[in-house]
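Asker: Model the following, please.
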Amino acid sequence: MEKLLVVEDDIGIQKQLKWTLDTYDVIFADDRESAISSLRRFSPRVVTLDLGLPPDEENASEGLATLQDILSLDPSCKVIVITGNDDKQNALTAIKLGAHDFYQKPINDEELTVIINRAFFVSAIESENAKRDVLDSQDSAVIGTSPKIMHVKSMVDKVAPTELTTLLLGESGTGKDLIAREIHRKSKRSDQPFVAINCASIPENLLESELFGHEKGAFTGANKTTPGKIECANGGTLFLDEIGDMPYPLQAKILRFLQDKVIERVGGRNQIPVDIRIVCATNQNLREMVLEKTFREDLFYRVSEIVIDIPPLRERNEDILIISRYLLNQSSEMLSRNFTGFSEEATSALMAHHWPGNIRELQNKIKSAAVMSDTKLITDSDLGLDIDEEQANASLEFSLKVTREKAEKEALSKALNYCDGNLSNTAKCLGITRPTLYNLLDKYALKS
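Answerer: Below you'll find the model as predicted:
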């Protein structure tokens, strides 16, 4: 039997709720101290909380303090605050602090039971999702359930056990480094080094030495023999990030290494065999660069045995809130604060924003919001996203009704154009009767 904590100092209401909520194991507390004690002892998933608690029964200060204490101890707990009939402001304050729902007195047994049942249902769903997220995180570091990112995950699972050179294509901030590490983690070389080098961040005259190493005395300042990144990755995986920015002359040496699996240090004569897996990434169009003669065609085909296109965040809207909640949990741990989630306005803003900086931009916004927030609920002002109201409202159109109406209107318009406005032919084309067609024309204001 599920445990339900009822924080209420009115004996009469306690008796009423005891009989009403007989399907639950009801635990009663009549003040802040006993409520926290019961929470620690029984760990209920749902709590009903009367805001008018002693010693401040006439106001809500003690009740709101109790709410904050409960959520600080157990952020996942669903707290239903119970307020006076004309106390809407305190109810809204409680919701802002993280309460799940509120109910205004006088208590109607059936209504309150429905709210409590719903809270338990939501808690059960969140608990199941949390378990699933843990299992998913154990198997993959790539977060998301959108079709495009699921396709990427599937490709990673298939490519990782092979030795094929993999090319990751995607805009800046889409997580190419994360995908590369995931390929290494799931490969047979996972217990060997993963070495990354950004070809765009190292000056051209130093990049060759960084990759291949150098012998003592090879150039001014070379006071000792130093192995390069390729040697350091021996047995493991070398990640060449932003390979599109690699200088053209150096591309020939990389191609030779990929073909022969041997290197020569700068200033050296000995050939050194190296066994590594290569993963490359770029945000540039290598095919266009090949046509422009800024990237070697033979190297392009050598590094693109498998190509994985990583979608930008704006093309995987289903994942925005999932990633946002994950990043907020990370910020909670970093700041030692317990955030309960995002307000409705913040959710709208997250979904409506275009995210030109992709996941990197989202990560920065969530971190900043967590630092700036004064409550446990992240608001749109905390995020600081410049979104107009029309965009925000459009981002929340998830319902089947809205989706169906959009599809109906589009099909109706196409049929009318196809039939050149002839209503009889339009009805036949759509497979509906003329009266139904008239109703649809009225509904979508297409009659003219």
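
Asker: CA only for contacts and neighbour counts going forward, please
Answerer: Will do.

Asker: where exactly do the strands run in the stretch 201-350 of the chain?
Answerer: Per DSSP state E, counting those that start in this stretch, the stretch 201-350 of the chain carries strands over the ranges 213-214, 226-227, 237-241, 262-263, 272-273, 277-282, 306-309, 341-342.

Asker: Take the ones you listed and write them to a markdown table, including mean neighbour count and distance to residue 117.
Answerer: What follows is the strands of the stretch 201-350 of the chain, written out as a markdown table (neighbours: other C-alpha atoms under 10 Å; distance: least, C-alpha to C-alpha, whole Å):
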| stretch | mean neighbour count | distance to residue 117 |
| --- | --- | --- |
| strand 213-214 | 23 | 66 |
| strand 226-227 | 17 | 65 |
| strand 237-241 | 25 | 51 |
| strand 262-263 | 20 | 67 |
| strand 272-273 | 13 | 66 |
| strand 277-282 | 24 | 50 |
| strand 306-309 | 17 | 44 |
| strand 341-342 | 20 | 22 |
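
Asker: Now show me the structure for the sequence below, then we'll compare the two:
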Amino acid sequence: MKLKKANILAIDDDQDVLTAVRLLLKPEVKEMVTEKNPENIPSILSKFSPDLILLDMNFNASINTGNEGIFWLKRIKEIKPEVAVIMITAYGDIDLAVRSLKEGASDFVVKPWHNEKLVDTIEDALGGTSKDKTASGRSESMIIGTELLGVSDAMQDIFFKIEKIAPTDANILILGENGTGKDLVARAIHERSLRAAKPFVKVDVGALTETLFESELFGHKKGAYTDAKEDRVGRFESADGGTLFLDEIGNISLSQQAKLLTVLQNRMVTRLGSNTPVPINIRLLCATNLPFAELANEHRFRKDLIYRINTVEITIPPLRKRAPDILMLARHFAKVYAEKYLKPAIEFDEEALLKLQRYHFPGNVRELQYTIERAIIMSDRTVLNARDLIFSPIESVPIEEAEEKTVLNLSSIEKTTILQVIEKHNGNITKAAKELGLTRTALYRRLSKYDI
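Answerer: Purely as a prediction, here's the structure:
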């Protein structure tokens, strides 16, 4: 349906939002209706047939559901299942907005929005599905950058979040185990932001000593300390106008956190050895491999700094929880490294594929990448088998060995229990079998098994 022929209903308890939507859309659509109170939705829908509804995620309503937006989305879909619904959300509700897609929403927009983007989103929702999207509006397979790949639901949620939050200036905290691709997510956000043409500056702050921290981030003047032989611009100033990515932020000390917080609050840096503050204009991305619960421990990390860096949070799941991605990534790396090492196209036999699927990848995507690269270097064949895939010895015990140890431990427990019960009954097999819940024959089999 064309926008000019569309009836639009906007529901938000913020009158300023409704006014902005009305001014933007009224000249563009057939009819524009706005409503502040979501409890009037059933009544409005009985009299007015919108082609699309803009629905806020949060209301101060009398219905206490934990999230009013999801509740009213479900009610709208009960009354008019065919109507397209676009959720209006703030930075902090991205996870709920993604959940709304599973409840039937066509899309969501993050406020404050860009008018052109909102109009494009409405036109897409009115136009139905496109050739490269599913009915929910999410692409079936997405590639961001060169190696951030995934077909799993978890990765699709991440791709969708990136697409939505990248054009904003929201500060992003990226969580995930080592090797999951936090760096790639940060670069993808920058490349899709309005700052893409400006610098992307990465700093591994967890590796900086107390003395280097200020100099590296904020810069210094010549003579500020013994080795300061010339003026130096810090990473904050280098990233001015662009994106600053602070990796391993969970590893910095409380004193470093205090210095970082001051700069983020004031949007000013002062070089060591200088008294002149320099204004900065950056978009901040941070990453850590610490679990969020550990990061929220005030003895380890300041809560006021967490709020400052965590307008939106993206959690990258470990590869073992992204099973559909393993074989796709393996084939991708096989293609990349076959080309790099001037080899013909590489395939995997069934045993190799099964070995990849069964392994738990403690080193995540990075371990899978190195495993495939090593196999291609060492093999002279065009089809890799299970023996070609040697997982990293520097990671934790492979799952097969872990399972074997568990079995051995259980066997040890069973043997000990049998000996204790037989001793308790002075060697009476009948009484021991009864207490163990076994038949005499089953107990004799176990005695033979454990050589008792």
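
Asker: Now compute the TM-score of the two chains, please.
Answerer: For this chain pair, the superposition-based TM-score is 0.55 by TM-score structural alignment, normalised by the length of structure 1; 260 aligned residues with a C-alpha RMSD of 2.4 Å.

Asker: and residue 135 of structure 1, which of the strands of the stretch 201-350 of structure 1 is closest to it?
Answerer: strand 341-342 (21.4 Å; C-alpha to C-alpha).

Asker: what sits up against the closest one?
Answerer: 325, 328, 376-379 (C-alpha atoms under 8 Å, 6 or more residues apart in numbering).

Asker: Which one (most neighbours) among those?
Answerer: Greatest neighbour count in the contacts of strand 341-342 of structure 1, by other C-alpha atoms under 10 Å, goes to residue 378: 25 neighbours.

Asker: what residue of structure 2 matches up with that residue?
Answerer: The alignment partner of residue 378 of structure 1 in structure 2, by TM-score structural alignment, is residue 384.

Asker: And its match, how far from residue 340 of structure 2?
Answerer: 17 Å (C-alpha to C-alpha, to the nearest Å).

Asker: Also residue 177 of structure 2?
Answerer: For residue 177 of structure 2 relative to residue 340 of structure 2 (C-alpha to C-alpha), the value is 28 Å.

Asker: now residue 287 of structure 2
Answerer: 30 Å.

Asker: What of residue 107 of structure 2?
Answerer: Taking C-alpha to C-alpha as the measure, residue 107 of structure 2 and residue 340 of structure 2 are separated by 40 Å.

Asker: which one of those two has more residues nearby?
Answerer: residue 107 (24 against 11).

Asker: would you list every one of the strands in the stretch 351-452 of structure 2?
Answerer: 383-384.

Asker: same question, the stretch 101-250 of structure 2
Answerer: 107-110, 142-144, 148-150, 172-175, 200-204, 219-220, 232-233, 243-247.

Asker: and these as a markdown table, adding distance to residue 351 of structure 2?
Answerer: Listed next are the strands of the stretch 101-250 of structure 2 as a markdown table, based on distance: least, C-alpha to C-alpha, whole Å:
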| stretch | distance to residue 351 of structure 2 |
| --- | --- |
| strand 107-110 | 41 |
| strand 142-144 | 28 |
| strand 148-150 | 23 |
| strand 172-175 | 33 |
| strand 200-204 | 39 |
| strand 219-220 | 54 |
| strand 232-233 | 54 |
| strand 243-247 | 38 |
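
Asker: Mind checking those for the one nearest to residue 306 of structure 2?
Answerer: strand 172-175 (8.7 Å).

Asker: Find me the equivalent region of the closest one in structure 1.
Answerer: The aligned range for strand 172-175 of structure 2 is 166-169, by TM-score structural alignment.

Asker: Aligned to residue 266 of structure 1, what sits in structure 2?
Answerer: Match for residue 266 of structure 1 (TM-score structural alignment): residue 272.

Asker: returning to what we had before: out of the strands of the stretch 201-350 of structure 1, the one nearest residue 95 of structure 1 is which?
Answerer: strand 341-342 (11.6 Å).

Asker: so the closest one aligns onto which residues of structure 2?
Answerer: With TM-score structural alignment as the criterion, strand 341-342 of structure 1 aligns to 347-348.

Asker: Now that stretch on structure 1. Mean distance?
Answerer: On superposition with structure 1, the mean distance recorded for stretch 347-348 of structure 2 (mean C-alpha distance after the TM-score superposition for structure 1) is 1.0 Å.

Asker: quick one: that stretch to chain centroid distance?
Answerer: Computed by C-alpha atoms, centre = their mean, to the nearest Å, the chain-centroid distance of stretch 347-348 of structure 2 equals 30 Å.

Asker: And stretch 174-191 of structure 2, by the same measure?
Answerer: Distance, centroid of stretch 174-191 of structure 2 to centroid of chain: 8 Å (C-alpha atoms, centre = their mean).

Asker: Then stretch 242-250 of structure 2?
Answerer: With C-alpha atoms, centre = their mean, you get 16 Å for stretch 242-250 of structure 2.

Asker: so where in structure 1 does that stretch end up aligned?
Answerer: The aligned range for stretch 242-250 of structure 2 is 236-244, by TM-score structural alignment.

Asker: what number of residues lie near residue 266 of structure 2?
Answerer: 11.

Asker: what's the answer for residue 245 of structure 1, then?
Answerer: 17.

Asker: Which among the strands of the stretch 201-350 of structure 1 is found nearest to residue 152 of structure 1?
Answerer: That would be strand 306-309 among the strands of the stretch 201-350 of structure 1, by C-alpha to C-alpha, at 6.8 Å.

Asker: one step back: of the strands of the stretch 201-350 of structure 1, which approaches residue 315 of structure 1 most closely?
Answerer: Per C-alpha to C-alpha, nearest to residue 315 of structure 1 of those: strand 306-309, 12.2 Å.

Asker: Could you tell me where the closest one falls in structure 2?
Answerer: By TM-score structural alignment, strand 306-309 of structure 1 lines up with residues 312-315 in structure 2.

Asker: average distance between that stretch and structure 1?
Answerer: So stretch 312-315 of structure 2 averages 0.5 Å relative to structure 1 (mean C-alpha distance after the TM-score superposition for structure 1).
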